[in-house]
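In: With the sequence up front, the predicted model follows.
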Amino acid sequence: MAGEISDHPAGFLAGIDREAHDWVVFFAGGDAGPADLDAFRQWSAQAGYTEAFARACRLWEAVGPASRQMTGADAPEQIVHIGRRAFIGSALAVSVAATAYVGARSPLGLWPSWSELAADYRTAPGEQRRIALSGGPSIELNTRTSIALRASTHGGAERVELFGGEAAIVASPELHRAIEVAAGEGRVTAVDATFNMRYERDVVCTTCVAGALEVAFGNRSADLRAGAQVAYSGSGLGKVTMVDVGLVTAWKAGILVFRSTPLADAVAEINRYRSGRIFVTNAALGRRLFNARFPIANVDGVVAQIQQVFGASVTTLPGGIVLLG
C-alpha cells in the first residue's frame, strides 16, 4: 500500500535500495563466505545496483552509533527494533548534507553532523592541516577533523571546540595564552603542554605528550603528565594509563602503525584516511592480529598487504568500496 512503512528496518526505501541495505548490514556483521561474495557479485552486476550499494554505504556511515549496535551479538532482533527509526532519521540527515556538499565530497565519505557544519576548520579524508592561533597555541588537525574557535575567557585562555576527529595541540607559557579544548561533555585545559585529543565514536581520548594538563568531565578531573592518557564518554571518566606517545602521534609524521591490532580495528582506522569504505566480511579474518607500518599517503596499498599476509580475497567496487573476505 502506498505510503506504508514495512517492518523491514529500511522499509521506507525502494526495493533495490532495501536489498543494498541488507547487503551492507550483512557485510558489516562479518559473516560472509565465498558463496556470499559470489552472490553479491552477481547482484551488483545488474544495472544500477552498484550505485544502490554506494547509497546504502553512505546511509550506513550516517547512522553512526546505531549501525554499531546493529552488528552486535543480538543483531537479527536489534535490526528490526532499531533500524527503521535510525535509518529514517539518518536518511533525512544525509539528504540535507548531500544538498550542501554534493560534488565537493566523496559519496562514501562521512557526511558532517549538524554541529560540524558550524566548524571553522575541517579536514577531508586523508588531509592534515596546521593552524597557528594568533599569539597563542598551535593546532594540527588529522583526517576528518572539525573544530571551532570560541571567544577567549576573561583570563585570556584560547577556547576551541573539537566536534570530532583528532588534533595535536601545543600550549606554552612563552605564547602567553593557555588553551581550553571542549569535546563532548568534557574539556582539557593546559598552560604548558603538548597533547593529542581524539574524539571518535562518542569517546574522547587525551594523551599528554609533554608538560602537564587537566582533563575534566562532570564533577571529576584528572591531571596528566607526559606519557599519560585518559578517556571519557557517557559512562564517565576512565582511569589514567601510561602509553607509547610515539604510537599515538605517529600520524603527525604521516605514518600509520599497528601492533598486534585485530584486523577489524585496523581497517576501521584505515577507513578514516580514505574515501569509500573497506568491509571485512569475515568475522574470523577480522579477529586476526595485524602488524604493519606504512605511509598514510599510500593508505590504499594496505589492501594488497592484507591480501598477501592473510590470503584474503579482495573484491573492489566503484566508489572506493573494497570487500575483504
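Out: Now that the structure is in, tell me what you want to look at. Numbering: from 1, shown residues only.
In: For the rest of this, base every contact and every neighbour count on C-alpha atoms.
Out: Noted.
In: Next, the buried residues of the longest helix along the chain.
Out: Longest helix of the chain, by residue count under DSSP state H: helix 75-101. By neighbour count with 16 or more other C-alpha atoms under 10 Å, helix 75-101 contains the buried residues 75, 78-79, 82-84, 86-88, 90-91, 93-94, 97-98.
In: Could you do stretch 269-284 as well?
Out: By neighbour count on 16+ other C-alpha under 10 Å, the buried set for stretch 269-284 is 270-283.
In: What of stretch 130-150?
Out: Under the neighbour-count criterion of 16+ other C-alpha under 10 Å, stretch 130-150 has 136-148 buried.
In: just these now: which is nearest residue 162?
Out: Nearest to residue 162 out of these is residue 147 (C-alpha to C-alpha; 4.6 Å).
In: here's the one I want to compare it with:
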Amino acid sequence: MQLLFAELEAPAKALRAEHAGDAGPTPSRNLHSANVNRRKRLLVRIPAAVAASLLLLAGVLQSDWWQNRQADYHTVAGEQRRIALADDSTVVLNTDTALKVSLQANQRRVELLRGEAYFQVAHAAERPFWVIAGDTRAKVTGTEFAVKRAAAEVSISVAEGRVETSTVRNTDPILALAPGQTAVYRDGRAAGLEPVDLSRSLAWQQGRIVFVQTPLAEAVEELNRYRGDKLVLTDPALARRPITAVFAVDRPDDAVSALEQTLNVRARRLAGFWVLLG
C-alpha cells in the first residue's frame, strides 16, 4: 500500500513544484509549451495510479470476503460485537475482525483470522481454551485476555489469570503471561514480553481509541481499522510527529478534524476511498 500511495503522491508533488515555478518570471514560449506537455503526462499518471490502487483494494476486499466466509462470526469496519459461546465463555470482537470457533469435548479452539478480540473464558481445567492467530497460539483454562492480529504481528495481553503463549511450530519457548503483560510475535517468532497499559490497549471496549505520544503513522494505521475509507499520509515528515489524543470509535471523522486543527494539515478526499493528509 505504501508503494501505491507513493505513486499517487509523486505526480502531485511534481505539479506543486511546477506551480511554485510558475510564480517566477514569465518563461519563454518553448519552455511554457514543455511545461504544459509535462503537466499532461503527470495528470495521466494519477488516473493510472488510482486504477492500480482500485485493483489492490479489490484484492484486499476479496481476502476479507473469503475470511468472512470461513468465519463463524465477523465484524465490519467500525462495528463491535459481543458473542456468548456455548461453553459460557464470552468473546468481544473489535472492528474488522473474523473469528472461527470449534468447541469439542476435550478442548475449545478459536481461530482469529484477522482483527482483535477480547476473551472471557469460562473455567474448565479438563477443556483447555486455545486461541490461534496465524503461527501464534495462546492456551488458558479460564481467564480474561485480548488477542490482536495485524499483518505479520500478533499481540496477546492479559487482564486476569494466566496465559501461556507459543508458536504452532514450537520453535520458541512457551511464555507465561501474568495480568498486565503482553507478548508480541512477529512473523511467527516471539519478539518480546513487556508490560502493557490495559486502560489504553482495551479502551476500545469503552468506545475509545487512546494515543499517548504515539507517532502519527502508527495512529493513522490504528484509526484506519475503524474507517471504511483510509487515511493516507502524503507528507513523510508527518509520520514521526507524536500525538496524544482520545477519539470515539463511532465518530471517525472527528479524528480527521482534530488532526487538521492540531497538526495544521489539510485533508483531501480522493475517489471516496482515501483521505489524504498533508
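Out: Structure's in. What do you need? Everything numeric here is computed off the predicted structure, so don't read it as measured data.
In: Got a TM-score for the two of them?
Out: Laid over one another, the chains give 0.79 as their TM-score (TM-score structural alignment, normalised by the length of structure 2), with 252 aligned residues with a C-alpha RMSD of 3.2 Å.
In: Residue in structure 1 paired with residue 180 of structure 2?
Out: Using TM-score structural alignment, the equivalent of residue 180 of structure 2 in structure 1 is residue 227.
In: Tell me, how many residues neighbour its match?
Out: Residues lying near residue 227 of structure 1 (other C-alpha atoms under 10 Å) number 19.
In: Can you tell me how far it is from residue 46 of structure 1?
Out: Per C-alpha to C-alpha, to the nearest Å, residue 227 of structure 1 is found 53 Å from residue 46 of structure 1.
In: what does the longest strand seen in structure 2 correspond to over in structure 1?
Out: When structure 2 is parsed with DSSP state E, its longest strand is strand 108-120. Structural correspondence for strand 108-120 of structure 2: residues 158-170 of structure 1, per TM-score structural alignment.
In: Quickly note the distance from residue 102 of structure 2 to residue 72 of structure 2.
Out: From residue 102 of structure 2 to residue 72 of structure 2 the distance is 9 Å (C-alpha to C-alpha).
In: you'd agree residue 139 of structure 1 is in a strand?
Out: Yes. Residue 139 of structure 1 forms part of a strand when assessed by DSSP: H, G, I helix; E, B strand; the rest coil.
In: Can you tell me what it aligns to in structure 2?
Out: With TM-score structural alignment as the criterion, residue 139 of structure 1 lines up with residue 91 in structure 2.
In: show me what contacts its match?
Out: By C-alpha atoms under 8 Å, 6 or more residues apart in numbering, the contact set of residue 91 of structure 2 is 82, 83, 84, 85, 117, 118, 119, 120.
In: Format the buried residues of stretch 269-284 of structure 1 as JSON lines; extra columns: distance to residue 197 of structure 1 and secondary structure.
Out: Written out in JSON lines, the entries for the buried residues of stretch 269-284 of structure 1 read as follows (distance: C-alpha to C-alpha, whole Å; DSSP: H, G, I helix; E, B strand; the rest coil):
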{"residue": "270", "distance to residue 197 of structure 1": "18", "secondary structure": "helix"}
{"residue": "271", "distance to residue 197 of structure 1": "19", "secondary structure": "helix"}
{"residue": "272", "distance to residue 197 of structure 1": "16", "secondary structure": "coil"}
{"residue": "273", "distance to residue 197 of structure 1": "17", "secondary structure": "coil"}
{"residue": "274", "distance to residue 197 of structure 1": "20", "secondary structure": "coil"}
{"residue": "275", "distance to residue 197 of structure 1": "23", "secondary structure": "coil"}
{"residue": "276", "distance to residue 197 of structure 1": "25", "secondary structure": "coil"}
{"residue": "277", "distance to residue 197 of structure 1": "24", "secondary structure": "strand"}
{"residue": "278", "distance to residue 197 of structure 1": "25", "secondary structure": "strand"}
{"residue": "279", "distance to residue 197 of structure 1": "27", "secondary structure": "strand"}
{"residue": "280", "distance to residue 197 of structure 1": "27", "secondary structure": "strand"}
{"residue": "281", "distance to residue 197 of structure 1": "31", "secondary structure": "coil"}
{"residue": "282", "distance to residue 197 of structure 1": "32", "secondary structure": "strand"}
{"residue": "283", "distance to residue 197 of structure 1": "30", "secondary structure": "helix"}
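In: Contacts only, for the nearest residue to residue 252 of structure 2 once chain neighbours are set aside.
Out: Using C-alpha to C-alpha, 6 or more residues apart in numbering and skipping the chain neighbours, the partner closest in space to residue 252 of structure 2 is residue 227 (6.5 Å). Residues in contact with residue 227 of structure 2 (C-alpha under 8 Å, 6+ apart) are 77, 78, 252.
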